[in-house]
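Asks: could you work out the structure for the sequence below:
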Amino acid sequence: MTSPVHTDLGALLAHSRSVITSLQEPNGAYPASPDFSAYRGYCWFRDGAFIADGVSAAGAVESATAFFDWCSDVLIRHESTIEEIVAGARSGRPLPDDRMLPARFTIAGDLGDDDWWDFQLDGYGTWLWAAVAHAQRHGLDAQRWRRAAELTVDYLVSSWQRPCFDWWEEHSEHVHVSTLGCIAAGLSAAASGGLIEGERLRSALEARDAIDRMLRHDGTADGHLVKWIGDDVVDGSLSSLIAPLGVIPAADPLAAGTVGAIERELSVDGGVHRFRADTFFGGGQWPLLTCFLGLAQAATGDRDGARRSLEWAASTATAARMLPEQVDDHLLDPSFRQEWIDRWGTVATPLLWSHAMLLRLAVELGEVVA
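Replies: Modelled structure (predicted):
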């Protein structure tokens, strides 16, 4: 592990919340990582939504609210683009991928000007889910985000069946199960949170039901969820569909099957890989994915396993209590590690998403963040 000393969990949790809130921009955006060359200056809807959910669970209410305000402002600013996308889909002439909404925006909420693997749908479902969960957790009025929610639902209903890049910004030719789960969670949240009504509500629920059928018919193999439709391997992100997203009920045999497959195929000495063919920085183990697995373990009744996942993720902290994107104890393909270091520098540290997931799992297990 990156830390040679025993981890003081309470101090690490307090530091994690402080890292996130202190690095948050005045307009509410969360930088993915403040110093990592490829991430600097950008905020992802997906990463940011999970970051906000983590600090919301840990009591940083104003921080999470500010992020969702940022999301709302960005979406309303790009309303005309969303309307064009929806109109194209309805007319049978969908816009090409490079005219869809991006996965990340600049801190100011603008489109980036560098090449990126941008067309991803997951973040738009995830921010809706996280915003409604935050409002319900703290007794807030989610109606402040109503117009942005309506735009998001229209976008997702029009486009959810399209192939796009996955969480890892790879394989744009596929429909990814984790992406479908994020979309389903967002549509469900918008409906249950009272942010949509009438025809928009009906369309959202129809899309949500269609996604559920696709997940269960085409998105599974051997009793577990799979990486993408038509595949048979697992991905570490699939734990999120069980918890915290709740798309697959914890009591469903598919939940236990997915947790078991990730434990068998992707977990080594407690830390979770993204997927078996991963070569990014050599294919290390990710603290945030280990925390997702821990949340799924807790939801399915394995709280001892969840506690071990929490302890492993905490053990990856540096001496300065910073959590990395990944660690290199058990690289899947070490020959690729230096190539990525030469390209982007050393692994992103701190990664705010890692800190947030540690908080989220710790709170789930009853830890108090002082």
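
Asks: could you use CA atoms for every contact and neighbour count after this?
Replies: Will do.

Asks: enumerate every residue touching the residue nearest to Ser159 when sequence neighbours are not counted.
Replies: Among residues not flanking Ser159 along the chain, Ala89 sits closest, at 7.3 Å (Cα to Cα, 6 or more residues apart in numbering). With Cα atoms under 8 Å, 6 or more residues apart in numbering as the criterion, the residues that contact Ala89 are Leu95, Ser158, Ser159.

Asks: compare with the first, here's sequence two:
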Amino acid sequence: MDPLSPWIDRQYRHAAAAMLRSISPVGIVKARPGFGQTVVPKRGAIVASPVLGDWKPEPDYFFHWYRDSAVVIDALRLLHADGTLGPEALGHLGDFVRFSLSLQQLDGRALARDPAWRAAVAPDFIQYLRSDAELAAVHGEEVVAETRVNPDGTLDISTWSRPQNDGAATRALALLRWLKGGAAIGAELAADIADLLHADLAFTLARWRRPCFDLWEEQSGRHYYTLRVQAAALAEGAPWLAELGGTEAAAACGREAHAILAQLDGYWLAEEGFYRSRLLDPPARTTKDLDIAVILAALHADGAEAAHSPRDPRMLATLASLEALFDRDFPINRGRPPGRAAALGRYEGDGYFGGGAWYVSTLAGAELCFRAAAAAAPAEAAGLEARGDAFLATVQAFTPENGDMSEQFDRATGEQTSARHLAWSYAAFITCIAARRTLAG
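Replies: Predicted coordinates for the structure are as follows:
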């Protein structure tokens, strides 16, 4: 028997149950007394973590991130497809779509016009508030560039890295996959999904040329991850629009998807042997050039194209470069037993909560190998599958017996750090195992 199988089965069930805690967490009330807020979530909101952190020391991730929520709703699709979840999955999807549509009505101009809410903010928190001018600019399509909102469907009033333009694209991809997956989506929900898709594709079509903050919300530029998911959303959205009679819009989406992919060809660094993660203005090289975000882009955007996908030899070369980096930099990778791959972080010099290994990153290494194996010749496929299992063995080694997954595990001790019960960590496990199971037929 495959030695990983018993653990995978247990962990898959646990990941599914744990991820569901972040979906419509209506039973959890989040108090932010410093900001004068009490947040009561609405159905359809998906929080990055249901744990009520306050940065002392755990981070406050009780927000609905556009990208994270899309990753979770895509993993939910897989749980429904394999029978782990029944009709309740469609209920969650409907709630998510309706919540997402409701966000289109947000208007920061109301907050800017009425400053009374600022009086409830504690004096030492005023420094973290957004300006009236910034809030007044948030309406219409600008809402989708917000990065995150409160799970009660209100704007985030705190300073944060904005704009971030990957949310509409990742959400569109998740919804298109639900539509293609054969789930029994009723006419009413299908109409709501269509409304949301039209808006997300229009946003992506209009915004892809603009710089924004990266996947990690740290640096503004032209980012591989953002561009790759935008290209995929437009490419997959084009035939959907064409079926609805939107010939002109479909042609525009197809044309712009090709233009984005052509730009991404220029992100390949031949001498270093990896796809760089970003282009900055003014141009500059950075230790963030080699970033797991590129691997995540290939996974989240995976479609029919071979270029910039898990089947791209340059993507596998990028993964090899990341393995070498973290094999060198993380003490937990030294002297590891046979059959275990390197635990992976984000990029060199990462300092966020100690810059440790991420479950999302290490699972991405495994999933990339499994997806590449699915299209490889038998001899190569066997090696890729074994390589993927080696990453999974590392995840197993640093996952406690109860199956709980945080955001990171420490680079030296392996102890879990940062946000507990990160929904994305559980979603990454689900998508990784789904990819592995396709290899078994």
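
Asks: list buried residues within the contacts of Ala89 of the first structure.
Replies: By neighbour count, with 16 or more other Cα atoms under 10 Å, these hold Ser158, Ser159 as buried.

Asks: take the contacts of Ala89 of the first structure and write them to JSON lines, including distance to Ala251 of the first structure and secondary structure.
Replies: As requested, the contacts of Ala89 of the first structure are exported to JSON lines (distance: Cα to Cα, whole Å; DSSP: H, G, I helix; E, B strand; the rest coil):
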{"residue": "Leu95", "distance to Ala251 of the first structure": "40", "secondary structure": "coil"}
{"residue": "Ser158", "distance to Ala251 of the first structure": "31", "secondary structure": "helix"}
{"residue": "Ser159", "distance to Ala251 of the first structure": "30", "secondary structure": "helix"}
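
Asks: map the residue nearest to Ser159 of the first structure onto the second structure.
Replies: Taking TM-score structural alignment as the criterion, Ala89 of the first structure has no aligned counterpart in the second structure.

Asks: of the contacts of Ala89 of the first structure, just say which sits nearest to Gly194 of the first structure.
Replies: Relative to Gly194 of the first structure, the closest of the contacts of Ala89 of the first structure is Ser158; by Cα to Cα it sits at 20.1 Å.

Asks: tell me the counterpart of that closest one in the second structure.
Replies: Correspondence of Ser158 of the first structure to the second structure, assessed by TM-score structural alignment: Ala206.

Asks: against Leu176 of the second structure, how distant is its match?
Replies: Ala206 of the second structure is 19 Å from Leu176 of the second structure, where distance means Cα to Cα, to the nearest Å.

Asks: okay but Leu75 of the first structure is in contact with Ala148, surely?
Replies: Yes: here Leu75 of the first structure lies in contact with Ala148, judged by Cα atoms under 8 Å, at a distance of 5.8 Å.

Asks: just the strands in the stretch 301-441 of the second structure please.
Replies: 357-358, 408-409, 416-417 (DSSP state E, counting those that start in this stretch).

Asks: the ones you listed: which one's closest to Val229 of the second structure?
Replies: strand 357-358 (21.0 Å).

Asks: that closest one aligns to what range in the first structure?
Replies: Strand 357-358 of the second structure maps onto residues 285-286 of the first structure, going by TM-score structural alignment.

Asks: mean offset of that stretch relative to the second structure (after superposition)
Replies: Comparison of stretch 285-286 of the first structure with the second structure after fitting gives an average deviation of 0.4 Å (mean Cα distance after the TM-score superposition for the first structure).

Asks: many thanks, we can stop here.
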